[in-house]
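Asks: this is a predicted model, with the sequence first.
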Amino acid sequence: MNRVTDELLRMVSDFTGAFKGAFNIRENGECAGRQSTDNIKIESKPNAPGLVVHIRPGTKGETVYIPACVTQGNINDLVYNDFYVGEGADVTIVAGCGVHTEDEGEATHNGIHRFFLEKNARIVYREKHVGTGGGTGQKRIDPVTEATLAQGASLEMDTVQLGGVDETYRKTWAKLAANARLVVRERIMTDGDEHARTDFEVTLAGEDSGCDLVSRSVARGQSHQEFYSSIKGLTRCAGHSECDAILAENGTVTASPALEASHVDAALIHEAAIGKIAGEQILKLRTLGLTEQEAEEKIIEGFLR
């Protein structure tokens, strides 16, 4: 494992020199370390790059780490990871990704994660993305998440991208059975000429299933962001999506929600708010001794927390 990988791991996956429990470290398309536990088995896919992760029914309180790092240009890393989560399990998955280049070569990671949650299983999924390096090559991360939730299952996704990624296309697809729940908290910051696109597509197929999709973002410089969400309610269910974005300098944001209710008891809501930081917020902080720039940074920090 090289020095850049070590630095990226500390940024995206709470790495402190070693992982406790199950983990797989991916470095430039290769495995740089792996460990399973009695309850969480990590194996290589037989016919494609990636992993098969089996979490035993009833597993509680464990964390599995699957970070991926691209540490040089001219690498386009593609990985397929499948997670099979047994009935009643309750675990955390940390899947950070960092891309780094010091030359004109592009550093790209494409992670396709599929989750299969059995009855009453619960997953907390944390994903942090970052781009680093002084090279001119593009730094790109394109994550795809597909989730199938059985009765009573729960998936909570906390995804963060706060700098350095030139291009990202983030896709999330989910289908929920009865009483299943999906919660997504997405935070994105773009700057310069960076571009970020988010697509959510959720089908609430089972009675009393529900989803809550919230995206908060800041577009600075000349950057552009796109937010698309689609929630389909096929039965009695509750779905909510929300896009809140702050514009700074010449940043731009578009939001395109779609709601499709196919049942009289499907309750679906979308909210969106896009605009600059209110002047009175900055003025209030300036009365406390902050400069205008410091006040803006403090507001953005709180907004993306």
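Replies: Ah, there it is.
Asks: C-alpha from now on. contacts and neighbour counts both.
Replies: OK.
Asks: contacts only, for residue 24.
Replies: Contacts for residue 24 (C-alpha atoms under 8 Å, 6 or more residues apart in numbering) come out as 31-35, 42, 65-67.
Asks: name the element the residue lying closest to it once chain neighbours are set aside belongs to?
Replies: Leaving aside its sequence neighbours, residue 24 sits nearest to residue 34 (C-alpha to C-alpha, 6 or more residues apart in numbering; 4.3 Å). Residue 34 belongs to strand 30-35 when elements are defined using DSSP states H and E.
Asks: residue 217 against residue 244, yeah?
Replies: Yes - applying C-alpha atoms under 8 Å, one finds residue 217 in contact with residue 244, separated by 6.5 Å.
Asks: so between those two, which is more surrounded?
Replies: residue 217 (26 against 19; other C-alpha atoms under 10 Å).
Asks: so the more buried one versus residue 275, what's the distance?
Replies: 11 Å (C-alpha to C-alpha, to the nearest Å).
Asks: list the residues that contact both of the two?
Replies: With C-alpha under 8 Å, 6+ apart, residue 217 and residue 275 have common neighbours 245-246.
Asks: of the contacts of residue 24, which is the nearest to residue 292?
Replies: Among these, residue 67 lies closest to residue 292 (C-alpha to C-alpha), at 37.2 Å.
Asks: how deep is the closest one tucked in, by neighbour count?
Replies: 25.
Asks: second structure follows, compare the two:
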Amino acid sequence: MELNNVTNDVLNVIDSYGFKQEGAYNLRLNGMAVCHGDSRHIQIVKKEDQPGIDIHISGEAKNEQVHIPVVMTEAGVDVVYNDFYIEDGADVTIVAGCGIHGEGCSETRHDGIHTFHVGKNANVKYVENHYADGNGTGKKVLNPVTKIYVGEGSVFTLETTQIKGVDSTKRENYIELAENAKLNVTEKLMTHEAQSAVSNMDVVLKGENSSARIISRSVAKGTSVQVFHPRAIGENPCHAHVQCDSIIMDQAEISSIPEINAKHVDAQIVHEAAIGRINDEQLIKLRTFGLSEEEAESVIIENFLK
């Protein structure tokens, strides 16, 4: 279908792989699925009992992609429930995310509840980007909930990025790892002005020899407030590393609360947390190349959030 310029502009930001109306895809626009397609190994089925879709990924899928972006250009509240059923041995990248373009004075909010059921020996990458723009005064709110159940021997990579413009967000993640399952998480976030962001993540290492690596990086500007609470729970012999690094600027506030909980003598779990300002030596060095202070800060922040 033909999409307008505003929708295309938002899609270009939130879909870092490039949204196309081909293969497996589903575009949700202002609370409605406006176009979708299936591929040979990936089928998307509309739910009958609630808003959302079921995505069925065959074990024969190898190095395939499915794109399921959400765009809101009208005020209101959109709630969607998406379930992913990923068979044994599948290899797939799932590109999601939500973009809001607000021009009015009323709140625009999207609550996405995503649940992943991952079989054995699968390789899954889930990319979720959040972004908001527009000149409207209404709040732009995103509240994602993600539940992930990773089967034996599978690898799940979770990449979440809040690019800019979101006034308020509360992220809830719950992840369970079976025997020999691996989890890699990279969370990146920027807030400015009076924005607020809360990120809670529970990772339960239930299976023997499961492992998790969780990295969170954020920048807070203006009077914005951020709260991070990642929690790793080891119930069997396992390995986990939690790392939270933040840059604080202006009058912002950041709380970083990494938590580890060992329930087995051979659960090896480590956490780190660091909050600090931009390094003055880095600023001075970049200024010597002719950059203004604002330009130098932008370069440092961009590289920090890569």
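Replies: Cool, the structure landed. Here the structure is a predicted model, which means the values were calculated and not measured.
Asks: and the strand holding residue 34 of structure 1, which stretch of structure 2?
Replies: Strand 30-35 of structure 1 corresponds to residues 32-37 of structure 2 when matched by TM-score structural alignment.
Asks: buried ones in that stretch?
Replies: 33, 36-37 (16 or more other C-alpha atoms under 10 Å).
Asks: closest one of these to residue 199 of structure 2?
Replies: residue 33 (27.6 Å).
Asks: check the mean deviation of the helix ranked longest in structure 1 from structure 2.
Replies: Determined from DSSP state H, the single longest helix within structure 1 is helix 292-303. With mean C-alpha distance after the TM-score superposition for structure 1, helix 292-303 of structure 1 departs from structure 2 by a mean of 0.8 Å once superposed.
Asks: buried stuff in that helix?
Replies: 295-296, 299-300.
Asks: neighbours of the aligned residue in structure 2 for residue 258 of structure 1, just the number please.
Replies: For residue 258 of structure 1, the aligned position in structure 2 is residue 259, judged by TM-score structural alignment. The local packing of residue 259 of structure 2 (other C-alpha under 10 Å) involves 17 other residues.
Asks: how about the nearest residue to residue 259 of structure 2, chain neighbours excluded?
Replies: Nearest to residue 259 of structure 2 is residue 231, by C-alpha to C-alpha, 6+ apart, at 4.6 Å.
Asks: the one you found and residue 124 of structure 2, how far apart?
Replies: Counting by C-alpha to C-alpha, the gap from residue 231 of structure 2 to residue 124 of structure 2 is 22 Å.
Asks: swap in residue 190 of structure 2?
Replies: Residue 190 of structure 2 is 26 Å from residue 124 of structure 2, by C-alpha to C-alpha.
Asks: got a list of what residue 41 of structure 2 touches?
Replies: Going by C-alpha under 8 Å, 6+ apart, the list of residues near residue 41 of structure 2 reads 57-61.
Asks: of the residues you listed, which belong to strands?
Replies: In this view, these that belong to strands under DSSP state E are residue 57.
Asks: need the buried ones from the contacts of residue 41 of structure 2 selected in PyMOL.
Replies: Paste this into PyMOL to select the buried members of those, with burial taken from 16+ other C-alpha under 10 Å:
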select buried, resi 57+58+59+61
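Asks: and the contacts of stretch 212-226 of structure 1?
Replies: So stretch 212-226 of structure 1 is in contact with 182-198, 239-255, 300, 303-304, going by C-alpha under 8 Å, 6+ apart.
Asks: now for the equivalent of residue 247 of structure 2 over in structure 1, how many residues are close by?
Replies: Under the alignment (TM-score structural alignment), residue 247 of structure 2 maps onto residue 246 of structure 1. Counted with other C-alpha under 10 Å, residues neighbouring residue 246 of structure 1 total 21.
Asks: residue 246 of structure 1 and residue 297 of structure 1, how far apart?
Replies: 12 Å.
Asks: any idea which residue sits dead centre in structure 2?
Replies: A centroid search over structure 2 (C-alpha atoms, centre = their mean) returns residue 160, at 2.3 Å, as the residue closest to the centre.
Asks: residues touching residue 32 of structure 1, list them.
Replies: 1, 24-26.
Asks: same check on residue 79 of structure 1?
Replies: Residue 79 of structure 1 touches 29, 48-50, 110-112, counting by C-alpha under 8 Å, 6+ apart.
Asks: quick one, which of those are buried?
Replies: Buried subset of the contacts of residue 79 of structure 1 (neighbour count, 16+ other C-alpha under 10 Å): 29, 50, 110-112.
Asks: just the ones of these in strands?
Replies: 50, 110-112.
Asks: and the two most separated of those residues?
Replies: 50 and 110 (11.0 Å).
Asks: so where do the helices sit in structure 1?
Replies: Counting by DSSP H, structure 1 has helices at residues 3-12, 279-286, 292-303.
Asks: residue 137 of structure 1: which of those helices is closest?
Replies: Closest of the helices of structure 1 to residue 137 of structure 1 is helix 3-12, at 16.4 Å (criterion: C-alpha to C-alpha).
Asks: would you check the span in structure 2 matched by that closest one?
Replies: With TM-score structural alignment as the criterion, helix 3-12 of structure 1 aligns to 5-14.
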